[in-house]
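> structural data only, the sequence is not supplied:
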């Protein structure tokens, strides 16, 4: 595993595809309302953010389509792996995000999940989808930067 894909010590899940598919306009830290078996699976790092998104329902923000695997020792108290989970934010933040969601082409996606003071937090990003040519431009720029660093490193030797 190279250094770019290593997790931070408290990071539990990361949506690496998000920065490729979307231009992130703003980020917010939100708490997650989880059940007992869900938090145990999350702490074990058994979750997938890839297809997740945030919905605005009944004045609240909900994290949808995020898969949290079943807890092995959960027996009949286990949770539904794809259930919607409530995001815990301040009212001002919820109001601001809901206003941004009304704009065309704007979505809210989960970027990463991590532990902070023992609580699971999710970093959500207000994002705008990239077009195919934008993705190619990003890849091209990244390759040019990598080549420039490589050349600079060789010159300094």
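Thanks, I have the structure now. Note that this is a predicted model, so its numbers are computed, not measured.

> going forward, measure contacts between C-alpha atoms and count neighbours the same way
Will do.

> show me where this protein has its strands.
Per DSSP state E, the chain carries strands over the ranges 11-14, 22-32, 47-48, 53-57, 60-64, 67-68, 85-88, 106-116, 119-129.

> kindly spell out which helices and strands sit in contact with the fifth one.
This points to strand 60-64. Contacts defined by 3 or more CA pairs under 8 Å, 6 or more residues apart in numbering; DSSP states H and E place strand 60-64 against strand 53-57, strand 85-88.

> ok, longest helix in this protein?
Identified as the longest helix of the chain according to DSSP state H is helix 132-156.

> buried residues of that helix, list them for me.
Of the residues in helix 132-156, those with enough neighbours to count as buried (16 or more other CA atoms under 10 Å) are residue 135.

> against that first model, consider the following:
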């Protein structure tokens, strides 16, 4: 978890179930005025989102930000592609990782940091079905242990 992380506005809980998260990076987002107002209201869905790299730039795709209710003609397209703000070294690292190891870039959470919306991008490797079942078994065992300790 990055230092100074503020209020978490949205989380992608499904990502930790479907993927093994290898590494994370914090990135800024290029947003319109009505988008940031909707995000501050928590009207964002990361479930099917992913990031792509084109021409040395990183873009967030398939992330749904609901239109702002008082936005009228200034409202945005809910599923538009949004540019992510990263340093050149970070982008080079992401390019190298996606090309060599075959990982996916997945948004894990969106939060406010010093009044600015940030997205936590995870380098994720897909899990097989048996890996997912094993993770669920471990979670159940941990829950049972916690219950047993709580009852004592």
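Noted; the coordinates are in hand. Note that the coordinates shown come from a computational prediction; the quantities given were computed from them, not determined experimentally.

> TM between them?
Aligned and superposed, the two chains score 0.94 in TM-score terms (TM-score structural alignment, normalised by the length of structure 2); 148 aligned residues with a CA RMSD of 1.3 Å.

> can I get the strands of structure 1 in a markdown table including distance to residue 144 of structure 1 and mean neighbour count?
Compiled in a markdown table, those are given as follows (distance: least, CA to CA, whole Å; neighbours: other CA atoms under 10 Å):
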| stretch | distance to residue 144 of structure 1 | mean neighbour count |
| --- | --- | --- |
| strand 11-14 | 25 | 21 |
| strand 22-32 | 20 | 17 |
| strand 47-48 | 31 | 20 |
| strand 53-57 | 32 | 17 |
| strand 60-64 | 36 | 20 |
| strand 67-68 | 36 | 20 |
| strand 85-88 | 39 | 19 |
| strand 106-116 | 25 | 22 |
| strand 119-129 | 23 | 20 |
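
> among those, which is nearest residue 148 of structure 1?
Closest to residue 148 of structure 1 of the strands of structure 1 is strand 22-32 (CA to CA; 23.9 Å).

> superpose on structure 2 and give me the mean offset of that closest one.
After superposition onto structure 2, strand 22-32 of structure 1 lies on average 0.3 Å away from the residues it aligns with, using mean CA distance after the TM-score superposition for structure 1.

> onto which residues of structure 2 does that strand map?
Residues 19-29 of structure 2 are the counterpart of strand 22-32 of structure 1, counting by TM-score structural alignment.

> stretch 136-144 of structure 1 now?
The aligned range for stretch 136-144 of structure 1 in structure 2 is 133-141, by TM-score structural alignment.

> what's the mean distance for that stretch versus structure 1?
Compared with structure 1 after the fit, stretch 133-141 of structure 2 shows a mean deviation of 0.3 Å (mean CA distance after the TM-score superposition for structure 1).

> and the residue nearest the centre of structure 2, how far is that from residue 125 of structure 2?
Relative to the mean C-alpha position of structure 2, the nearest C-alpha, by CA atoms, centre = their mean, is the one of residue 107, at 1.9 Å. Residue 107 of structure 2 sits 13 Å away from residue 125 of structure 2, taking CA to CA, to the nearest Å as the criterion.
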